[in-house]
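>>> Have a look at this fold, sequence not included:
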């Protein structure tokens, strides 16, 4: 086992090229008395940059460890931590700990062994010190290093404060720590740029001046995701300043989405297991994503667990409240666009149509008739859509939602509408105060069809509208 750690492993990044985040740094400072700070957010959300800015502003030594899979071995992790402390805390000699794991091995249970390792480190800390572990998600969830870190957190006390950066929620007793006011947590929502930060990022940092309308368009498209803002800024820097405003307002350029999609492919999607790729691609047809409906779509019963794991891993999946199970999820808009593109390129036309049909049936089964109609129309399953519209149409009209009904009817082939008296009736009612001559023709046709079907209620509605006309 090597006792010398690569210097790059214990060197913090320079906080350059990104905006200072005083509102977040101040929040971290206000919680320094707690044992633990966790910054848990998706890829390219500025975790390391924020931490580097905080360290630069801190008035105490900081030991930084850049984690990688090698640290799954708790001995390697112990050596990385002690080497970083040795380099950063000049007032204390940690050299005796650099060989400590090898001489402390023995018949002890791991829990007792890791307790001894933890107290050995903590007993050496005599001045206010920050220990920062960057990239905890690099360690497999079943890594024995997590047992060591759990023991370390359990025995952690001032003057040492631990700050952890990760894309995934670590297997610590996080809720218990938060209840005890021992942990402070920042997530995607906290790290996302607000409008003021978006404006400052483009103007002060990149020298790109944009109108409030253009900035709002960018902010809405990216959801404040820092990686997206950086990619857009690169795209804007490459074009004539006079063209930038139109470039943003008329369409988020395909070159930008191309860069984002390449990023998702390399950093997020390609490393996932095949079953999860398939799950994400097919479930992306929903927005929001209701686990119960996805279960029906994919013939499974664990969609809730899969989505919860994706949210914990920060795979651009955000939880929310709603749906039949009280829990819904949303994919980041750009990630959803990426998944939709994969859906359109990876599935045949027939497979896509079957998926849309099944999505319509899944929504119908849980009483989501409007969503079902949308999917049936996309699948060109007009008969199924017409049956639902027949039941729902009058309710929408009474609610004043004729524009929704009109939009659906416009997606039907005209010959199908002419054969269906209810669709003819609803079409007339959506243009009740316009196109009077067309309405009279449609209503007479609907009345004839209702008479052939001996449908009294339909006949009465047509007669009432004809009299009104």
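Received, thanks. Note that the structure is predicted; figures quoted are calculated from it, not measured. Numbering: from 1, shown residues only.
>>> For the rest of this, base every contact and every neighbour count on C-alpha atoms.
OK.
>>> Residue 211: what's its closest spatial neighbour, skipping adjacent residues?
Excluding the flanking residues, the one nearest residue 211 by CA to CA, 6 or more residues apart in numbering is residue 245, at 7.4 Å.
>>> Next: residue 373.
The shortest distance from residue 373 to any non-neighbouring residue, by CA to CA, 6+ apart, is to residue 385 (5.0 Å).
>>> quick revisit: isn't the residue nearest to residue 211 right up against residue 214?
Yes. Using CA atoms under 8 Å, residue 245 is in contact with residue 214, at 6.5 Å.
>>> which residues touch stretch 457-469?
The set of residues external to stretch 457-469 that reach it, using CA atoms under 8 Å, 6 or more residues apart in numbering, is 421-422, 425, 436, 440, 443-444, 446-447, 450-451.
>>> what sits against residue 85?
So residue 85 contacts 62-63, 94, 131 (CA under 8 Å, 6+ apart).
>>> Check residue 421 too.
445-447, 449-450, 458.
>>> Please repeat the previous calculation with a cut-off of 10 Å.
Counting by CA atoms under 10 Å, 6 or more residues apart in numbering, residue 421 touches 390, 427, 442-451, 453, 455, 458-459, 462.
>>> filter the residues you listed to the buried ones?
Among those, those buried by neighbour count (16 or more other CA atoms under 10 Å) are 390, 427, 442-447, 449-450, 458-459, 462.
>>> put this beside the first:
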């Protein structure tokens, strides 16, 4: 089995729910149908609470649930399935051992053989279980969609998949719907009602608004959860309600820009410093945050942000790892780029060094490339490139090499060789021959 320290274990954890979260009984009841369908597909724009809803449902222990939080780095067929199989391993240790071995065999047989082996192993499970793929919209690679489609077509009867996405998907959803095997939820299902809005403001956010005000806010936001949270944070900081309702109009993007800027500007200098210095991260932990901020209060700040409902989501019950909600994280990164463009590169370099020291090499390379620290990236790829090739993570390897300036790759015979073999593996034979010749010249 692939060693888990080559993967980010936090991506396999079911996100924790906050205390006093609004219990959405109607939606939770709808999700009871998950065990009656092959696939549940939840598709809404950002900020509708898909992750919160699913984590709340998963933690009710209706059945074993495996979870993968996807990101753009998972657009590699081998890496994607490494995470998926290791997620299943958290429920049933050993269930994917042989499949992982086949997955990481150089020049292994067709990928259909990998899926077939996994399905046969999963057939031995005699209880209902669920696999959640969160943020599936980041997956843009056709072979991954094809492989998931293959799994959906031949899935064991006790297996169920739940997919959360901002966009629709090329998966065979119409065919599954026609067979009665699909449960689909969209934004109209996830909107907060007036009653839920009132409960959210008065219980979750500890405010005291009337039903009339809740009705007006719900109408203005159209029940958009991210907008409601931003509105509540604004009111918590003393904004006059009548004035707020006057200016609180327009579409979701206007609401987001206006309120996020307002919420950010009302934070202390210390909080703003922390938010901006950690804006480049997909996962936040105390030691990593301390490296980026240059301060030693990472855990205190993370807990402070969670207590203040500032769009931060804990990965685990012990509160060791967190992430920003995608909307808030996007805002912070854009703010950082606008205010301190040179700091962006510095922070990526710091993150790369931390990830290398802690043996998360894919993240170390990604941050070095984001920092345009190409010499460091070359050194890291020389160190781990062969391992990624042997593991079959060719897409990741080629993405790194394609990001590097071509003249740097040409000067490195090892990188030329890796690029040549990677291109050959993906069927780009004429270009592969060119890079293999470069390798011989070196």
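Great, that's in hand. Remember, predicted model here, so these are calculated numbers, not experimental data.
>>> Could you quantify their similarity as a TM-score?
Remark: TM-score between the superposed chains equals 0.53 [TM-score structural alignment, normalised by the length of the second structure]; 257 aligned residues with a CA RMSD of 2.8 Å.
>>> ok so, going back, with secondary structure and distance to residue 72 of the first structure as added columns, please give the contacts of stretch 457-469 of the first structure in a markdown table.
Listed next are the contacts of stretch 457-469 of the first structure as a markdown table, based on DSSP: H, G, I helix; E, B strand; the rest coil; distance: CA to CA, whole Å:
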| residue | secondary structure | distance to residue 72 of the first structure |
| --- | --- | --- |
| 421 | helix | 68 |
| 422 | helix | 65 |
| 425 | helix | 68 |
| 436 | helix | 75 |
| 440 | helix | 76 |
| 443 | helix | 73 |
| 444 | helix | 76 |
| 446 | helix | 72 |
| 447 | helix | 75 |
| 450 | helix | 73 |
| 451 | helix | 77 |
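>>> farthest-separated two in these?
Distance extremes for the contacts of stretch 457-469 of the first structure: the farthest pair is 436 and 451 at 22.4 Å, using CA to CA.
>>> can you give me the helices in the stretch 1-150 of the first structure?
Ranges of helices in the stretch 1-150 of the first structure, per DSSP state H, counting those that start in this stretch, are 22-30, 47-57, 74-88, 100-104, 110-124, 144-155.
>>> Please identify the most buried of those helices.
helix 74-88 (a mean of 22; mean count of other CA atoms under 10 Å).
>>> Report the aligned residue range of the second structure for it.
The alignment of helix 74-88 of the first structure onto the second structure (TM-score structural alignment) spans residues 77-91.
>>> check the fit of that stretch onto the first structure and give the mean distance.
With mean CA distance after the TM-score superposition for the first structure, stretch 77-91 of the second structure departs from the first structure by a mean of 1.3 Å once superposed.
>>> Which residue ranges of the stretch 151-300 of the second structure form strands?
159-165, 182-186, 284-285 (DSSP state E, counting those that start in this stretch).
>>> Quick check: residue 289 of the second structure touching residue 299?
Yes. If you go by CA atoms under 10 Å, residue 289 of the second structure and residue 299 touch, sitting 8.4 Å apart.
>>> of the two, who's got more company?
The neighbour count for residue 289 of the second structure versus residue 299, taken as other CA atoms under 10 Å, is higher for residue 289 (24 against 18).
>>> show me what contacts the nearest residue to the more buried one once chain neighbours are set aside?
Once flanking residues are discounted, residue 289 of the second structure sits nearest to residue 298: 5.5 Å by CA to CA, 6+ apart. Listed by CA under 10 Å, 6+ apart, the contact partners of residue 298 of the second structure are 274, 284-292, 304.
>>> Now the buried members of the residues you listed.
274, 284-286, 288-292.
>>> Can you list which of those residues are found in helices?
Among those, the members found in helices (DSSP state H) are 274, 286, 288-292.
>>> Going by distance to residue 141 of the second structure, which of those residues wins?
Nearest member of these to residue 141 of the second structure, counting by CA to CA, is residue 288, at 30.1 Å.
>>> thinking again about what came up before, mapped onto the second structure, which of the contacts of residue 85 of the first structure hold?
By both residues aligned by TM-score structural alignment, their matches' CA atoms under 8 Å, those still in contact after alignment to the second structure are 63, 94, 131.
>>> Mind putting the residues you listed into JSON lines with distance to residue 5 of the first structure and neighbour count?
Below are these laid out as JSON lines (distance: CA to CA, whole Å; neighbours: other CA atoms under 10 Å):
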{"residue": "63", "distance to residue 5 of the first structure": "13", "neighbour count": "25"}
{"residue": "94", "distance to residue 5 of the first structure": "14", "neighbour count": "19"}
{"residue": "131", "distance to residue 5 of the first structure": "16", "neighbour count": "20"}
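>>> Need the residues you listed in CSV (columns: distance to residue 36 of the first structure).
CSV is the format used below for those (distance: CA to CA, whole Å):
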residue, distance to residue 36 of the first structure
63, 14
94, 22
131, 10
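>>> Tell me the counterpart of the residue nearest to residue 373 of the first structure in the second structure.
Using TM-score structural alignment, residue 385 of the first structure lacks an equivalent in the second structure.
>>> Look up how far residue 214 of the first structure lies from residue 385 of the first structure.
Going from residue 385 of the first structure to residue 214 of the first structure by CA to CA, to the nearest Å gives 38 Å.
>>> which of those two has more neighbours?
Taking other CA under 10 Å, residue 385 of the first structure and residue 214 do not tie; residue 385 has more neighbours (24 against 18).
>>> Tell me which residues touch that one, please.
Here residue 385 of the first structure is in contact with 360, 369-370, 372-379, 408-409, 412 (CA under 10 Å, 6+ apart).
>>> which element is it on?
Assigned by DSSP states H and E, residue 385 of the first structure belongs to helix 382-398.
>>> Tell me the buried residues in that helix?
By neighbour count on 16+ other CA under 10 Å, the buried set for helix 382-398 of the first structure is 382, 384-386, 388-390, 393-394, 396-397.
>>> Over to stretch 127-135 of the second structure?
128-135.
>>> now, which of those residues lie within strands?
Counting by DSSP state E, the part of those found in strands is 129-134.
>>> before we move on, back to that, next, format the contacts of residue 85 of the first structure as CSV and append distance to residue 152 of the first structure.
Shown next, in CSV, are the contacts of residue 85 of the first structure (distance: CA to CA, whole Å):
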residue, distance to residue 152 of the first structure
62, 17
63, 15
94, 17
131, 12
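>>> Let me have the buried residues of stretch 127-135 of the second structure in TSV, extended by distance to residue 424 of the second structure.
Converted to TSV, these look like this (distance: CA to CA, whole Å):
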residue	distance to residue 424 of the second structure
128	41
129	39
130	37
131	33
132	34
133	31
134	32
135	31
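>>> From what I see, residue 430 of the first structure and residue 402 are in contact.
Yes. Using CA under 10 Å, residue 430 of the first structure is in contact with residue 402, at 5.3 Å.
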